[in-house]
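S.K.: Got a sequence here, can you build the structure:
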Amino acid sequence: MYDQSFNIRTLSGCFQPEDFKEWKKLKVPDERQKTILLASIRAQQGFLGVNLSSSVIRRKNVYWLDEVSDILVLRKIKNNIVKTNRMKSVPRTVIVNSLKSLVSECSQYRVYRLDIKSFYESFKADFVYKHVDGLRNLSVKTKQLLKELLYSYHINGGHGIPRGLSVSAVLSESLMQSFDEFVRGGEAVFYYARYVDDIIIVTGGYEENHSFLRSLRSALPQGLKFNNGKKFFVSDVIKKSPKSKQNTHANMLFSFEYLGYRFVITDNVIECNIRGLYRQVDIDLARSKVNKIKSRIVYSIISFNKNSDFDLLCDRLMFLSGNFSVPDSDRMLKFLSGIHYNYPLLNARNSEGLSEIDSFLKKAILSSYGKVFSKFFMKLTQEQKCRLLKFSFIRGHEKCYFFHYSATKMFKIQECWKYV
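M.R.: You can find the predicted model right below:
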């Protein structure tokens, strides 16, 4: 039976491999025991009055705890919530594969692409406290510690739940469970997925879309609202395709972006012995991601124009076009990231997005037009230009080039585009 208590044994089990790299003193047994003891004391005394450190990233306040002992208690709270609520997250790749398969079906459907505005900050405090109290399988002590942490956050001017803490990601999933169940249970709904605040819904297309959206808004947890910006998308009804239709050049019926990919649904209908009839659906890198990578290339060039550090420029282009490993937000085991691992479902050779980025980089290196690029062109030697022209996002994805960076090196690489 799972032990929810906060004691020396359970708290010592909350260490993660990355902790011993970030806090060298933990390698010393006496220091490690001292940290566990402090965590036990924190669990006994509670989180009232605790100060969360914060920083503004992409115009959002992001919070963290500085003391390792406090982090151990926070991890234990998170583990208790996960274990007692049987929470499972669906990987992005699984969602994208399922969605591609569904929108390739020849039956009638409509797609809703929604996202929630200021997701973490918008939950009403009263709703959050009431929800925590209502978690039936969660121990009283865990509820107490979690509510004390949230209360300390709120009295210092925080709203909703603190963005950045690992427990906030788990708590937000718990807070959204009733909404998830409501949408999945809808008669009109064929498919529903939510990745944090990004939502995709596929219906049979027979519902009145304005009425359907009103029902979704009314089911959201208190304080949450849908964004009406560029991510908001409702497709026309895609009619059933009763027969095979293969054109030399497929025409696009509609497209939408979700989880970093661009889905293009075409009018090509293919017949297969196993699947029967299905629509041709192409996926590519989302326009927003293409623009983000281009912006980071430009910021890298601007930085080089100022400091003339060619090796750092190469490191930055290698970082953008390659792959690497990073620790997660809770400093647990590393996960793989980069152009291939972030978008594994792309066909590199057929990707218009990757091809566009490669062309942009080539023009940036060889062009003498514009204030930024002309200065860049003048500073580079012919040998340096040849070296830079070897970088390719298509090859980086296709060959899965992998590089290792220290935390210090990674910080220096990302410094020039920190919040882009």
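S.K.: Only C-alpha atoms from now on, for both contacts and neighbour counts.
M.R.: OK.
S.K.: quick one, helices of the stretch 301-420 of the chain?
M.R.: 310-321, 352-366, 371-379, 382-388, 393-398, 407-414 (DSSP state H, counting those that start in this stretch).
S.K.: which of those helices is buried the deepest?
M.R.: helix 393-398 (a mean of 22; mean count of other CA atoms under 10 Å).
S.K.: returning to that earlier point: can you lay out the helices of the stretch 301-420 of the chain as TSV showing distance to residue 222?
M.R.: TSV is the format used below for the helices of the stretch 301-420 of the chain (distance: least, CA to CA, whole Å):
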stretch	distance to residue 222
helix 310-321	39
helix 352-366	39
helix 371-379	47
helix 382-388	51
helix 393-398	42
helix 407-414	37
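S.K.: Here is the second sequence; please produce its structure so I can put it next to the first one:
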Amino acid sequence: MLNQSINEKNLKLLKGRTFQKFLKGNDSESAFTKVLDDLNNKLSDSAYAFDDFVPKMVNGKPGYDCANPEDELVLKKLNDNIKRLFKVKTSDRHAIVKQTISLLQDSQPISIIRLDIKHFYENIDRNKIISFVNNEWLLSHQNRMILKSFNESSQITSTPGLPRGLSISSTLSELGLRKFDSKVRKIKDVYFYGRFVDDMVIFCTKNPGEIIDEISDLLTDLDLNLEFNDKTFIFNAEADNKKTEFIDYLGYKIKFETSPEQTKPRELTVQISDKKIHKIKDRLHKSFRSYLRTRTFDLLLARLKFLTGNQYIIGDIDRTKLKSGIYYNYPLLTTNFQLKQLDTFYQKLIISKAPHIEKSMSMIKKHNSTGGVKKNSRLQQIQRMSFSFGFEQKIMNSFDRKISRKIKGCW
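M.R.: Alright, predicted model coming up:
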């Protein structure tokens, strides 16, 4: 049986990343005791007194973060309890894309639908999901009370739907769409359905327009206040006359044959999506603009390493070292030509006449000339950056939370 209690033993299992975030990694017994005392002072039999959440931007949209370690630990334990009791499993981006690629390689006639839910978190009915959680009577009284306190916090009540930036929102959204996901998979002639947050992909054997109508009806029948945006992609095997087609999904751009030979797998190439390529180039420019303002070379170098390499993301509970970066975000690429294009773009960028680049490189070269010839000069470090090398060699960087925040600060 799951121990749901908000107690010392359970919270110690969750404290790692929180203590790095709020206490600069100080996980001493005295520091933990202080946090536990502060938490207990805010916890009563009938409520938990959350401090005001801290506003922040999440992927360009308003969201929130916890203001202190005790609030974050309480929400972490509540979220962990809900995930375990309701068996909530977050979709695996890598697995969904891998399955999509596998199905696209099949030579059988297919129709494909890609749908994107508009304003996903903002349009989820938070109160309805929380009522469902409470009515199942799986949560302990203490956890139900904390969930109620969270839902009645002034900033949460004034936020439409689920607040972005808090891990509990992801868990509650998955619960809210569980029945919908199950019913979509049962639609006749749908033989694969995958959803990662607000992005859906569907493979079917009948007219995709009819499938979309059925899915829209499901949203209405289940009283889900959700609708699809204009990113809808439809490939109808019976109506499309093109030799090749593209589908953008979860950061990848997949090019596939529309009419393959029956006896051979469908030919396809897996690339990084145009949107992600544009974002990388934009971040390169922003990194140099920031350097021109701050003249902090180590931070510029860290940003370039971040973009061209890979880094660890430390898990909260099981402390599994997750990885992200140019390789680990796109391990399914079938061609490296975009990486070589990025390398070419970068090398041209650092010798370009764009004012923010030219001035930045001038400062870097000037430092070299005043510091004498060095084997690992600043200029050489800048010139050595390579997306292809970072991908092929799976180059790993090590950035702590403080540096990671600074790296992303100008993006």
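S.K.: Send over the TM-score of the superposed chains.
M.R.: Here the TM-score for the pair of chains, by TM-score structural alignment, normalised by the length of the second structure, is 0.85; 398 aligned residues with a CA RMSD of 3.1 Å.
S.K.: Tell me which of the helices of the stretch 301-420 of the first structure sits nearest to residue 120 of the first structure.
M.R.: Nearest to residue 120 of the first structure among the helices of the stretch 301-420 of the first structure is helix 407-414; the distance by CA to CA comes to 25.0 Å.
S.K.: I'd like to know which of the helices of the stretch 301-420 of the first structure is closest to residue 19 of the first structure.
M.R.: Going by CA to CA, the one of those nearest residue 19 of the first structure is helix 407-414, 13.0 Å.
S.K.: Where in the second structure does that closest one align, residue-wise?
M.R.: The alignment of helix 407-414 of the first structure onto the second structure (TM-score structural alignment) covers residues 401-408.
S.K.: Mean distance between that stretch and the first structure after superposition?
M.R.: Superposed on the first structure, stretch 401-408 of the second structure shows a mean distance to its aligned partners of 2.5 Å (mean CA distance after the TM-score superposition for the first structure).
S.K.: which outside residues touch that stretch?
M.R.: Contacts with stretch 401-408 of the second structure, where a contact means CA atoms under 8 Å, 6 or more residues apart in numbering, come from 20, 21, 299, 302, 303, 306.
S.K.: Likewise for stretch 270-287 of the second structure?
M.R.: By CA under 8 Å, 6+ apart, stretch 270-287 of the second structure touches 248-249, 251-255, 300, 303-304, 307, 330, 332-335, 338, 342, 357, 410-411.
S.K.: That one corresponds to what range in the first structure?
M.R.: Going by TM-score structural alignment, stretch 270-287 of the second structure sits over residues 283-300 in the first structure.
S.K.: chain center to the matching stretch: distance?
M.R.: 16 Å (CA atoms, centre = their mean, to the nearest Å).
S.K.: How about stretch 268-280 of the first structure?
M.R.: 32 Å.
S.K.: list the buried ones in it?
M.R.: For stretch 268-280 of the first structure, burial by neighbour count (16 or more other CA atoms under 10 Å) applies to 268, 269, 270, 277, 278, 279, 280.
S.K.: ok so, going back, select, out of the helices of the stretch 301-420 of the first structure, the one closest to residue 110 of the first structure.
M.R.: helix 352-366 (25.6 Å).
S.K.: in the second structure, what residues pair with the closest one?
M.R.: Going by TM-score structural alignment: helix 352-366 of the first structure matches residues 337-351.
S.K.: Touching, residue 289 of the second structure and residue 356? I think so.
M.R.: Yes. Look at residue 289 of the second structure against residue 356 with CA atoms under 8 Å: they come within range, at 5.6 Å.
S.K.: those strands in the stretch 51-200 of the first structure, which residues are they?
M.R.: For the stretch 51-200 of the first structure, the strands defined by DSSP state E, counting those that start in this stretch occupy 53-57, 60-64, 110-115, 189-195, 198-203.
S.K.: what angle do the third one and strand 198-203 make?
M.R.: What that stands for is strand 110-115 of the first structure. 160 degrees (axes from the mean of the first three to the mean of the last three CA atoms, to 10 degrees).
S.K.: Many thanks, I have nothing further to ask.
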